[in-house]
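Enquirer: All I have is the shape, not the residue letters:
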């Protein structure tokens, strides 16, 4: 039987396999079953495994295979195709043709059907919401164009102009007792440094550059040190002046401007030395943060060394704490123009702001982290300006009789 081969009259070749089985040859029939029980067979194709060219499947495309009872084919597959944006994932314990569709992870995409794996976007791109393509990541930094940046810059300029106006008032009324009290030169120096404190916040707004990153923390640290050391010097001026009036006191030779200015210079030199060591050893530089936010590229200033940054904050905080203690000790000295109470309130506010700054700064990122520092600078500077100088302006313009009758401390 395995050697028998012949052709029929129709031209079909007949042969048998080793066990005497003929090769498979099938007609594909479409059956129409009518209501009266009759069945009509229509040949729509064939399958022939006996040809020399391999398996042959033929389907007559001119015949409507589905009508009149069906509108579509039944799919002979285990799982539906995975759409673009998804990838195949094998189902444990199921045949290899069975799988589930898993959406591409954030930062990946697939733009074909039944993708085996997702394609990772470049570090400058992110995947769209459908995970079908990569789009550029947004750039994040505190800009003058956004509401937060424009609001903070407007507040900064407004307060600096206020400082300039008060400075002009103090220069005009420089010979009055209220201005001369507690050292008028220190008052002018404090106003100038506060004006610079407000203006230095502008270095924090805008796209970070090399020069801005180098200057902003150093400038902030130095001008704030001058401000706080001026407040400390004013407080010590009050203490020395009142103790110098006691009989036999040796503090009379320290009453005056020289000691206060020297104290400001010495305190400022300490901050300048820290800043110079910082810039020489590990200076700040602009950096693109790709990891903190998957959707945004955060442009920021890498401080180079967090240790030096918090050394600057700690140095200023130490001076503020000394000023608070000194002002608290001098707050009950009997004089109409004693600034110790005002300085105590201003230093309480100052220390509260910067005490809350550290955890808020460490828990923020991107433009919000910069905004936290700007807010701390503006609020603490405004506290000094309001507590120390607004009462003086009130007396100058609304209670001039107090200015003419009061004793003064020079």
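Expert: Perfect, thanks for sending it. What you see is a predicted model, and the numbers here were worked out from it, not measured in a lab.
Enquirer: switch to C-alpha atoms for all contacts and neighbour counts from now on
Expert: OK.
Enquirer: Distance across stretch 42-61, terminal residue to terminal residue?
Expert: Stretch 42-61 has an end-to-end distance of 13 Å (Cα to Cα, to the nearest Å).
Enquirer: ugh, typo on my part, it should be stretch 168-184
Expert: Taking Cα to Cα as the measure, stretch 168-184 stretches 13 Å from start to finish.
Enquirer: residues of stretch 340-357 that come out buried?
Expert: Residues of stretch 340-357 classed as buried by neighbour count (16 or more other Cα atoms under 10 Å): 340-351, 353-354, 357.
Enquirer: just how off-centre is that stretch within its chain?
Expert: Distance of stretch 340-357 from the chain centroid (Cα atoms, centre = their mean, to the nearest Å) equals 28 Å.
Enquirer: what residues does that stretch touch?
Expert: Stretch 340-357 is contacted by residues 231, 235, 238, 317, 320-321, 323-324, 327-328, 330-332, 372-373, 376, 379-381, 383-384, 387-388 when judged by Cα atoms under 8 Å, 6 or more residues apart in numbering.
Enquirer: Where helices are concerned, which of those count?
Expert: Taking DSSP state H, the ones among the contacts of stretch 340-357 that sit in helices are 231, 235, 238, 317, 320-321, 323-324, 327-328, 330, 372-373, 376, 379-381, 383-384, 387-388.
Enquirer: wait, doesn't residue 160 sit right on residue 201?
Expert: No. Between residue 160 and residue 201 no contact is recorded; they are 10.7 Å apart, counting by Cα atoms under 8 Å.
Enquirer: quick one: the helices in the chain?
Expert: Using DSSP H, helices in the chain cover 147-172, 177-180, 184-200, 210-244, 257-281, 306-330, 340-362, 367-398, 400-405.
Enquirer: If we ignore the residues flanking it in sequence, what's nearest the residue nearest the centre of the chain?
Expert: With distances taken as Cα atoms, centre = their mean, residue 366 lies nearest the centre of the chain, 1.7 Å away. Once flanking residues are discounted, residue 366 sits nearest to residue 298: 5.7 Å by Cα to Cα, 6 or more residues apart in numbering.
Enquirer: Return the closest of the buried residues of stretch 340-357 with respect to residue 136.
Expert: Nearest to residue 136 among these: residue 357, at 33.5 Å, using Cα to Cα.
Enquirer: Distance of that closest one relative to residue 339?
Expert: Distance of residue 357 to residue 339, given as Cα to Cα: 27 Å.
Enquirer: same deal with residue 85?
Expert: Between residue 85 and residue 339 the computed distance is 68 Å (Cα to Cα).
Enquirer: want to compare, so here's the second one:
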């Protein structure tokens, strides 16, 4: 014959599925030969009536056989108690723990606790078959963020747990960009208030719900909290639906089970509730179908539950008038959802796991020795010698799979690591309802493991926008940023356009931001557009025109060089130094061709050579002009009698002037390239929408030294030519050199301010134009008169014309 152990669960009769889950688990264990094969598990049930005084009374009652309570005293009257399961409310569980902790009796609770309430030192014998409330807090935040609900109302029970909820939740809301529109505390004792006080409370709640933009309301409390909320909505609005989204915490999951048949639940259509995770137990439904008062003995409160659920009365000879007689054959599955749920709910599933946890812990302790013996402190103990405190070490290491294959164990905080299910409440006209699972929060929710299926949600029929909007201000569209309203919470704001140069690409951004360097804001300031690379290319009209001009003038220069080479024996050609003339023409040809170094996207090689090449070639050209000018002046002066410098005239002087003047520029450019050479670079900021591909000069000072030296040579050449302009026309070319150098200096004097005032490809175009214009001026003014005489006036190309003097 099996021996019997008793452990107890404190339940509320209105939530009778909790009691039936306990009975179902006990029956399964007793029928399982693998768990405690020679021991029968029994139970007793007590109702706390949600009252602290009654809780202490019943807790002491289950500890002792007599009705005389002697706290902190163990006597022979003490029951052979192994463990206690209860209750739905954290406050009631803590009251039980005050007494049970004195005797080190394991207490398994299926109510959620705030982390601060679940102190390991303060309640060392309390075990939780539900996850910590902190996971639920984070889940609420993730739900609000998922639907972008930033303006919410809070309804909380007016007790310590409700106050703690506010202390934790309000900072969490603020940290995640969410504001509480209002906070309404619901008194537990409100049911015992006068009609006037109820009217005032209902009117206050009505104003909260209708005047606020908060379409989302979070309800935290227990059964009495939601019952009062339902009572007020029914009392005030009757058939009127408020059109709110109600988010309910796991503690009030079963509150609807006690609603009377005439209660109107339409205001709660589409409510979203967090529930303790549960799993479908097929045998549990079969068990419920077998529950009948006539067939069941020892199920506490079954008669009271049956009469309340089916609105009937069992036949009693003492009662003369009976509204309706209970047959005892009524079916539980016929009851609507507000009165009883056939599917195993989260708290019932937690009780089911709690019973199995106790059984497995005791099995682990008991199976260490056969024949009902266990060695404790070196002494062989019989079954009746077991004490509840001996189970604690086995609870810490318990680990098993329940009947549906889910792992059950306690973590270091004595909590079962499970998650929450997210349910959607669908109401029907007959006030029945259906709970549909729409998501879940795993026990790793703090790391963001949040799952929800929007398509499964049935919203309140009054909503015109799905999902509904719950915010203090209208959403700021991309291109705008939020601006806080003075004197109001940060969730209330105006929308202002992003500042110039910044964008916002999401709704409700606090601040606009700058685009990356290679992008620029769109016109609406809502997106960054990739910048195009800006440089003077051959394909565009400006580049094509400059390239064509460079080629054309290069061909003209080659033609002039060919004419001079062909007529090198004529007097007008011989009168000029062949070397200087050819060098000048070749340098002018190279000047035209060096324009191509400035066209196209800057590369490392082109950047390295183009400015130095330009400077050296132009210095050679100007040096040749200077040499020609000085030669003309000296040659005219040498014709005077007794002139002592005649011996210096000749090609050596001319070549020396040209070479020495050019060599200085070569030295300057060599130093520049050796120390801070130019390199390709990108200017991201000068032009909107474009990236300027340019050559960074490396050293701006060296660049202007190159230009400055070339300018000095030009000014000297122009000055000498200007002073010699009145020499006889038939003898010298000083006038032509004067005109050419005047044009040359004018071009480069206007180049500097123009170059500094432009950006990008237009800066390059200015430099190319200056190169072409100044080179053309030298070519045209110096060589076009000579080519004219050679080709069109050959009669003037004779020695007599060159040596003739004006009288």
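Expert: It's in. Just so it is clear, the model here is predicted, and its values are computed rather than measured.
Enquirer: still on that earlier bit, more neighbours: residue 85 and residue 339 of structure 1, which one.
Expert: Shown here are residue 85 of structure 1 and residue 339; by other Cα atoms under 10 Å, residue 85 has more neighbours (27 against 24).
Enquirer: Assess the claim that that one and residue 110 are in contact.
Expert: Yes. Applying Cα under 8 Å, one finds residue 85 of structure 1 in contact with residue 110, separated by 4.8 Å.
Enquirer: any common contacting residues for the two?
Expert: Common neighbours of residue 85 of structure 1 and residue 110, using Cα under 8 Å, 6+ apart, are 104, 118, 131-132.
Enquirer: Between those, which sits nearest residue 63 of structure 1?
Expert: Of those, the one sitting nearest to residue 63 of structure 1 (Cα to Cα) turns out to be residue 132, at 38.6 Å.
Enquirer: which residues touch whatever residue of structure 2 lines up with the closest one?
Expert: Aligning on TM-score structural alignment places residue 132 of structure 1 opposite residue 526 in structure 2. Residues in contact with residue 526 of structure 2 (Cα under 8 Å, 6+ apart) are 478-480, 503-505.
Enquirer: Same check for those residues, but in structure 1.
Expert: Counting by both residues aligned by TM-score structural alignment, their matches' Cα atoms under 8 Å, the members of the contacts of residue 526 of structure 2 that carry over to structure 1 are 478-479, 503-505.
Enquirer: which pair in these spans the largest distance?
Expert: Largest pairwise distance in these, by Cα to Cα, is 7.8 Å, between 478 and 503.
Enquirer: Overlap in contacts, these two.
Expert: What both residue 478 of structure 2 and residue 503 touch, as defined by Cα under 8 Å, 6+ apart, is the set 525-526.
Enquirer: between the two, who's got more neighbours?
Expert: residue 503 (28 against 20).
Enquirer: quick one: that one from residue 477 of structure 2, how far?
Expert: In terms of Cα to Cα, residue 503 of structure 2 sits 11 Å off from residue 477 of structure 2.
Enquirer: just residue 242 of structure 2 next, same as before
Expert: Distance, residue 242 of structure 2 to residue 477 of structure 2, by Cα to Cα: 29 Å.
Enquirer: Number of residues surrounding the nearest residue to residue 669 of structure 2 once chain neighbours are set aside?
Expert: Using Cα to Cα, 6+ apart and skipping residues adjacent in sequence, the residue nearest residue 669 of structure 2 is residue 612, 5.6 Å away. Residues lying near residue 612 of structure 2 (other Cα under 10 Å) number 23.
Enquirer: Tell me the counterpart of residue 612 of structure 2 in structure 1.
Expert: Alignment of residue 612 of structure 2 against structure 1 is given by TM-score structural alignment, with residue 218 as its counterpart.
Enquirer: quick one: that match and residue 274 touch, right?
Expert: No. With contact defined as Cα under 8 Å, residue 218 of structure 1 does not count as touching residue 274 (9.1 Å).
Enquirer: do you know how far the counterpart of residue 177 of structure 1 in structure 2 is from residue 794 of structure 2?
Expert: Applying TM-score structural alignment, one finds that residue 177 of structure 1 aligns to residue 571 in structure 2. Distance of residue 571 of structure 2 to residue 794 of structure 2, computed by Cα to Cα: 10 Å.
Enquirer: just residue 136 of structure 2 next, same as before
Expert: 107 Å.
Enquirer: and those two? which has more neighbours close in?
Expert: A direct count of neighbours by other Cα under 10 Å for residue 136 of structure 2 and residue 794 places residue 136 higher, at 24 against 13.
Enquirer: Can you verify that one is assigned to a strand?
Expert: No. Counting by DSSP: H, G, I helix; E, B strand; the rest coil, residue 136 of structure 2 is not found in a strand; it is helix.
Enquirer: residues contacting it?
Expert: 249, 274, 420.
Enquirer: Same list (those residues) but as TSV, adding neighbour count and distance to residue 550 of structure 2.
Expert: Listed next are the contacts of residue 136 of structure 2 as TSV, based on neighbours: other Cα atoms under 10 Å; distance: Cα to Cα, whole Å:
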residue	neighbour count	distance to residue 550 of structure 2
249	23	82
274	26	80
420	25	79
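Enquirer: Which of those residues fall within strands?
Expert: Secondary structure assignment by DSSP state E places 274, 420 of the contacts of residue 136 of structure 2 in strands.
Enquirer: do you know how far the closest residue to residue 27 of structure 1 other than its chain neighbours is from residue 133 of structure 1?
Expert: Closest residue to residue 27 of structure 1 apart from its sequence neighbours, by Cα to Cα, 6+ apart: residue 46 at 4.3 Å. Separation of residue 46 of structure 1 from residue 133 of structure 1 (Cα to Cα): 44 Å.
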